[in-house]
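Asker: 3D, please:
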Amino acid sequence: MKFTLNKNKIKYSILVLTLFLFASCSDEITKPINDVYISIPDHHFETILIEQGIDSDGMVNQQILKTDAEEVRRLDLNLTRDFGEISDLTGIEGFVNLTLLSAARQQIEAVDLSFNTRLDTLLLQGNYLTSIDLSKNPNLILVDMLSNQLSSINGLSGATNLKKLNLSWNNLEEFSIHNASLEVLHISQNLLKSIDTNGAVNLKNILLTSNELVTVDFSFNTLLETMLISDNKIQNINLEQNSNLTHLYITSNSLTSLNVSNNQELVDLRVDRNPSLTCIKIHSGQEIPTVSKSDYQELNDICN
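Answerer: You can find the predicted model right below:
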């Protein structure tokens, strides 16, 4: 009886030891694989990587070598349109040396770019993004997210080299940006009720057509050359500090008065379809080569 008990104990011990060793070996096998490969669950994404010679194993197997991803500096996923549309960019986190990412006209609803810290160019036009966090992308220079469903965008304040930002055709209701480096800002066709650009002191071009703005203040943006703000609800605007303006489009608003007498560089002025605006004040002798106005409007150096 004693011998049988010891024998059973020996069998049990061997079984436990075997299971322990197997588990340990499994961990050792799994760990190197995770260190070597990056998961690419979207087969359209992986197929494009194969087509461009980035995924070196040449097989659609939902993974790519980490070293393959780390070698890529510029990734344009729009070079070929024959492989279907990408809906999941999982795996992009492995492309840690990317400076350019283009994934326009896909079906992307969310993306994590927190590991792509070297990005300077981001092109995500025509997707289905509702929000995005760019707080880990301080090197951005150009961002184009035209035609998404964005209601929020976070982290732009850290992009101290940002020059061009396109957020047109989205769902933004308010927007604030104070990047001194910014030169071009496009946010047309949104739901904007307020915008604050006071800190963007080098802004030269702003496009805000087709929003719901009632008032705007660009007095801090003294370098503005092009101001396109037609199709809003703007009732008044002070352009005294914007002496560099060359193009002012402010049609289809609710203006009751407009003074452009201090805007001597104007070459194109469009003020038609402001029902309550009958007189646009100009400086005596000021000539504006192109003017679009309604029949009931006049340019005069004296406006009552």
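Asker: Please count neighbours and contacts with C-alpha atoms only from this point.
Answerer: OK.
Asker: From Met227, how far off is the most centrally placed residue in the chain?
Answerer: Centroid-nearest residue in the chain, with C-alpha atoms, centre = their mean: Met145, separated by 4.0 Å. Here Met145 is placed at a distance of 20 Å from Met227 (C-alpha to C-alpha, to the nearest Å).
Asker: same check, this time on Val16
Answerer: 76 Å.
Asker: between the two, who's got more neighbours?
Answerer: Neighbours per residue, other C-alpha atoms under 10 Å: of Val16 and Met227, the larger number sits with Met227, 20 against 12.
Asker: Counting by contacts, list what the helix or strand the more buried one falls within packs against.
Answerer: Assigning secondary structure by DSSP states H and E places Met227 in strand 226-228. Helices and strands touching strand 226-228, by 3 or more C-alpha pairs under 8 Å, 6 or more residues apart in numbering; DSSP states H and E, are strand 205-207, strand 247-249.
Asker: To check against the first, give me the structure of this:
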Amino acid sequence: MKKQLFIYTILLLTVPLLYLGCEKDDDPLQFSFTVTITPVTGGTVNPSSGIYNDGKEILINAIPAEGYGFIKWSGDATGDANPLVLTISSNTRIIAEFAMMDSDGDGVGDTLDQCPNTPEGEMVDTSGCALSEVDSDGDGITDDLDLCPDTPANEEVDEEGCADSQKDTDGDSVTDDLDLCADTPPDTEVDEDGCADFERDTDGDGLTDDLDRCPESPAGFAIDAFGCPVGSLYTYIPDDAFEQILINQGYDYVLDDYVLTNAINAITELSLPSISGFTDNYIISNFTGIEAFTALEQLSIWNGDFMGDALDLSQNINLIELSIRCSFVDDLDLSQTNIEVLSIGGNLFFGPCENGMENLDLSGVTTLKILNIFHGKFDDLNTTLNSATSLEQVHFTSPQTDSGPLDYLDLSSNSNLTSVSVSSGFTTGPSIINLKNGANQQLVELILENNPWLPIPPGEISWEPCIEADDPVYIESIITSFYSVPQYTVTTDCGN
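Answerer: Model (predicted):
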């Protein structure tokens, strides 16, 4: 009996323990579930985390934020199914990948893209727009075709997006909206209206301003070949410096571009400016009106700066002596004149001054007998001399080139010479003087001067010229000087 009671007691104590042990083994395993979102602003996931029993099947939704789209799952999940059915069997970490929506693939998301249909491959701005989609100035021409992207509002444009106010068709620096002469040739000087002299007829007399010596003639008057009223009492002088000099000399009174013709048509000698006014620095660039000085015999020009066509002396038929000092002149044409004496260069009284003579052709001046060059600078003096075959007397004082004193003086084409004078002047004279003109016996004198204008002892500046001659013995016999003869050599060949 006691044995049975013991067994019952053991059973009563053991059975609950067995029950408790079995109950603990029946609890399911649990695992963590977490979600990472990339980018963090791309959207949300539901559920985003939790603890789930082993074998639990959960439904996961990826919810894109505005402007984003869901792309795929990664981490412990794959694919792009949305929602995603996932069975939990371990600690699980998945990644939800979102991307900004960019319908046209231009790199700017649709929510920011103001041009959502940009053609493939075109570069865009921060608004997602390519130049082919933008018209910055609102002129109807997209920026990719618009050569003038800043056209003012309401201006009519051409197919390149440019208004007349933005174009300069002829390249004269006057825009087409202001240009009255839109086809001016390149490199032509124009006025504020974009017109060159040959395109403009200021007084409407039928003669363009480049040919009109009186471009402001009153209407209704008959004009002569120069565009001036027939029988005019006045001569048109548009250069203020020219007219001011005439005022200074008492031939005019008011600076108004006109001078009484009767006040100037009897003048025989004219200096522009006069010697007394040399330091006034009047720079003349246009000599229109000089034709009215019909009695003029001697003309001196100081401080000029002009192209040759600005000085037309063809009407000054009595002019026999012309002097151009301290001036810059290009393409001077004297072929229609009767000039006998031509002097070019600096100012011997006040010292040398800046001057230059380019492209001087004297072949048409058949009356020219005397040529004086005083420190004159030429681009090619020898070519000028070769063209002046009528010369009888020449005087050179330190002739210059662009690079310095002239080294070779060529008189071989001047067969009418009777007198030649060469001086070293303020610098030095030519190293070689070519007198092989085939007519040495016509020469009466060859004057060689060593620094006659410098107040220093002779020989301070060395000048030892070599003279080439057809007849060296004869040439040496006529060499003379008023001051100091330099050391020289006379030969048939100086080896130049």
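Asker: on that earlier part again, can you add mean neighbour count and give the helices and strands packed on strand 226-228 of the first structure back as CSV?
Answerer: Formatted as CSV, these follow (neighbours: other C-alpha atoms under 10 Å):
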stretch, mean neighbour count
strand 205-207, 20
strand 247-249, 21
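Asker: For Asn34 of the first structure, find the nearest of those.
Answerer: With C-alpha to C-alpha, the closest approach to Asn34 of the first structure among those belongs to strand 205-207: 46.0 Å.
Asker: quick one: the helices in the second structure?
Answerer: Here the second structure has its helices, by DSSP state H, at 2-25, 240-248, 381-387, 472-477.
Asker: how about those in a markdown table, adding distance to Ser431 of the second structure?
Answerer: Below are the helices of the second structure laid out as a markdown table (distance: least, C-alpha to C-alpha, whole Å):
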| stretch | distance to Ser431 of the second structure |
| --- | --- |
| helix 2-25 | 128 |
| helix 240-248 | 40 |
| helix 381-387 | 14 |
| helix 472-477 | 16 |
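Asker: Out of the ones you listed, which gets nearest to Asn450 of the second structure?
Answerer: helix 472-477 (16.5 Å).
Asker: rewinding a little: please convert the helices of the second structure to TSV, extending it with mean neighbour count.
Answerer: As requested, the helices of the second structure are exported to TSV (neighbours: other C-alpha under 10 Å):
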stretch	mean neighbour count
helix 2-25	10
helix 240-248	20
helix 381-387	19
helix 472-477	15
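Asker: Which among the ones you listed is found nearest to Ser232 of the second structure?
Answerer: Nearest of the helices of the second structure (C-alpha to C-alpha): helix 240-248, 17.7 Å.
Asker: That closest one vs the first structure, average offset?
Answerer: By mean C-alpha distance after the TM-score superposition for the first structure, the fitted helix 240-248 of the second structure averages 5.5 Å away from its aligned residues in the first structure.
Asker: Which among the helices of the second structure is found nearest to Thr367 of the second structure?
Answerer: helix 381-387 (12.7 Å).
Asker: can you list contacts of the closest one?
Answerer: With C-alpha atoms under 8 Å, 6 or more residues apart in numbering as the test, helix 381-387 of the second structure has contacts from Asn359, Leu360, Asp361, Leu362, Ser363, Thr401, Leu409, Asp410, Leu411, Ser412, Ser413, Asn414.
Asker: the strands in the stretch 201-350 of the second structure, which residues?
Answerer: 234-236, 258-260, 269-272, 298-302, 305-307, 321-325, 328-330, 341-345 (DSSP state E, counting those that start in this stretch).
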